[in-house]
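S.K.: structural data only, the sequence is not supplied:
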């Protein structure tokens, strides 16, 4: 077993992005904060190099409370890549100074800081040659896409409808599905995204209002990777008995019943084997990781406020020097 870190081994203070009251980006402040204590037995302390933003986490109850108890001040951003600085006594397979990436649970302080504590089971070694920015950007979208495809129950040569096929999650859904031999009908917002969707492996691309050309019941499953408010055409596009998966909010039960589809919503649950599979995929260079923009940690509030302002697909990343 590893020798546990003591409080003398770790910094007492750090710079972090914090919110002291519930709200949106306007509540975020870049300020000095207490650094994490020594890691617990199964935890790892990371010096953060890059952290990816999930905008909607500022609206989730678990961001602000745990078991009904207020958690403020909170630190957001839970997709992380960094360097191990300390290990809990029971952590195996990792060592100090190794570069790792993974997912911080959403009910604890995140990685928009110089240091963060992460359960060891939520981390994997970062491949050499893959940047911290790319690793952080891939974590949650890729894990979500992989789990969504498992839930889709699709096999080779079946057809999948992907709404938002070039976004942060949709890009991985499209790439992974194509590699599984699944035929992808992709929807995108503008003509400028058509070539990108085809590069990811889409067989058919529908732009904006072109979804009116989607034949009813023409797909075996659908994954809505575009956000809240899954439109009725997405339900109608799935054959009766097929599955529709939403990633932002639970599906509309009435629309699902009318279309005769099995609609579901899930929250991603990271597993070590899935993280390792992602690390192997990143190492191979076979998948493309879209990154919209990077901001230094000190400009984290501006980064969270940038939702909808960037025309580039993919994740917004906070970098920590």
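M.R.: Sure thing, it's come through. What you are looking at is a predicted structure, and each value in this text was computed from that prediction instead of being measured.
S.K.: going forward, measure contacts between C-alpha atoms and count neighbours the same way
M.R.: Noted.
S.K.: what sits against the residue nearest to residue 191 when sequence neighbours are not counted?
M.R.: Using CA to CA, 6 or more residues apart in numbering and skipping the chain neighbours, the partner closest in space to residue 191 is residue 207 (6.2 Å). With contacts defined as CA atoms under 8 Å, 6 or more residues apart in numbering, residue 207 is in contact with 187, 188, 189, 190, 191, 194.
S.K.: comparison target below:
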């Protein structure tokens, strides 16, 4: 089968399409004919770099296949699988270390997938798992319900576009932060208010948000404390640097304000929540651009700019 992998070793490694062996499945897995995947910052910040440092030999050969998100059709199932059948359309991901989704076929455990929403395409479904699960699991940490006040920083990006819609679906009053050119998009997604970060330092203003969700991974509890209610929660997508440090250090001068990083996982139950949101019309994937597998380098380049509006999708079939 054809798959995207790395060529070369270390800093000079590049993406390429090559023929590799079709993956073998275990008793609790399914083999998916992948129709689409999508690009997340994790792909080029972590997966690509690790892949380029590991020798491409023997059993490690499929380790180098890129991609987390997948949407496709089951073509084979393991002996223990009863909740999915051959021919089912599914979507999901596996974060250990990646799904190896940017290939014509991928092996994935059934606890990491769900049946695809009936009202969206494979390209749209592939845009959902990592980004939408990140937003959903961030809001499951905090007081997001009817009347909650939520701020989403990075509201026009891959995670942010889902975050606006999911918070609204959960009943929150939502404010999005983005550049002026994306205000119309973020408003169309349901944001009650939109802040243009190019027009001043919004973090210096006093506010009372119950939850501040930083989808950019640039901010911290310290920089956003004035925006938060006295018992507010700051949630970041960052797993490193100052944001992570501020999530765990004693908040001696922050009162009862707190911070937590979101470590996204793929579970069928959470994917099914997203399916309900999508099928009800409460959440719609926003796609920035679609790239063929042969042009995966262009997809990565677009995502690296940090300027994509929604998700960058890779079409496999």
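M.R.: Nice, I can see it. Since we're looking at a predicted model, the values are computed, not measured.
S.K.: matching the residue nearest to residue 191 of structure 1 against structure 2, which residue comes up?
M.R.: When structure 2 is aligned by TM-score structural alignment, the residue opposite residue 207 of structure 1 is residue 196.
S.K.: for residue 317 of structure 1, same thing?
M.R.: Matched across to structure 2, residue 317 of structure 1 falls on residue 313, judged by TM-score structural alignment.
S.K.: separation between the residue nearest to residue 191 of structure 1 and residue 187 of structure 1?
M.R.: Applying CA to CA, to the nearest Å, one obtains 6 Å for the distance of residue 207 of structure 1 from residue 187 of structure 1.
S.K.: in space, not sequence, find me the middle residue of structure 2.
M.R.: Within structure 2, one residue has its C-alpha closest to the average C-alpha position: by CA atoms, centre = their mean, that is residue 131, at 2.0 Å.
S.K.: name the element it belongs to?
M.R.: Assessed by DSSP states H and E, residue 131 of structure 2 sits inside helix 129-140.
S.K.: what's the average distance of the next helix or strand after that helix to structure 1?
M.R.: Tracing the chain past helix 129-140 of structure 2, the next element assigned as helix or strand by DSSP H and E is strand 149-153. Mean deviation of strand 149-153 of structure 2 from its aligned counterpart in structure 1 after superposition (mean CA distance after the TM-score superposition for structure 1): 1.2 Å.
S.K.: aligned partner of residue 19 of structure 1 in structure 2?
M.R.: With TM-score structural alignment as the criterion, the equivalent of residue 19 of structure 1 in structure 2 is residue 6.
S.K.: before we move on, back to that, what lines up with the residue nearest to the centre of structure 2 in structure 1?
M.R.: In the superposition onto structure 1, residue 131 of structure 2 corresponds to residue 141 when matched by TM-score structural alignment.
S.K.: if we go to structure 2, which of the contacts of residue 207 of structure 1 are intact?
M.R.: Among those, those whose aligned partners also touch in structure 2, counting by both residues aligned by TM-score structural alignment, their matches' CA atoms under 8 Å, are 187, 188, 190, 191, 194.
S.K.: residue contacts, the first one?
M.R.: Contacts for residue 187 of structure 1 were tallied using CA under 8 Å, 6+ apart; they are 161, 162, 163, 164, 165, 205, 206, 207, 208, 211.
S.K.: wait, which of those is closest to residue 288 of structure 1?
M.R.: residue 165 (13.0 Å; CA to CA).
S.K.: neighbours of the closest one, just the number please.
M.R.: Summarising burial for residue 165 of structure 1: neighbours were counted as other CA atoms under 10 Å, giving 32.
S.K.: from residue 145 of structure 1, how far out is it?
M.R.: Using CA to CA, we find residue 165 of structure 1 at a distance of 11 Å from residue 145 of structure 1.
S.K.: any common contacting residues for the two?
M.R.: Common neighbours of residue 165 of structure 1 and residue 145 are listed as residue 173 (criterion: CA under 8 Å, 6+ apart).
S.K.: for the stretch 51-200 of structure 2, what spans make up the strands?
M.R.: In order along the chain, the stretch 51-200 of structure 2 carries the following strands (DSSP state E, counting those that start in this stretch): 70-77, 89-92, 105-109, 113-115, 149-153, 173-178, 193-196.
S.K.: adding distance to residue 40 of structure 2, write the ones you listed out as CSV.
M.R.: Shown next, in CSV, are the strands of the stretch 51-200 of structure 2 (distance: least, CA to CA, whole Å):
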stretch, distance to residue 40 of structure 2
strand 70-77, 12
strand 89-92, 14
strand 105-109, 18
strand 113-115, 18
strand 149-153, 17
strand 173-178, 19
strand 193-196, 24
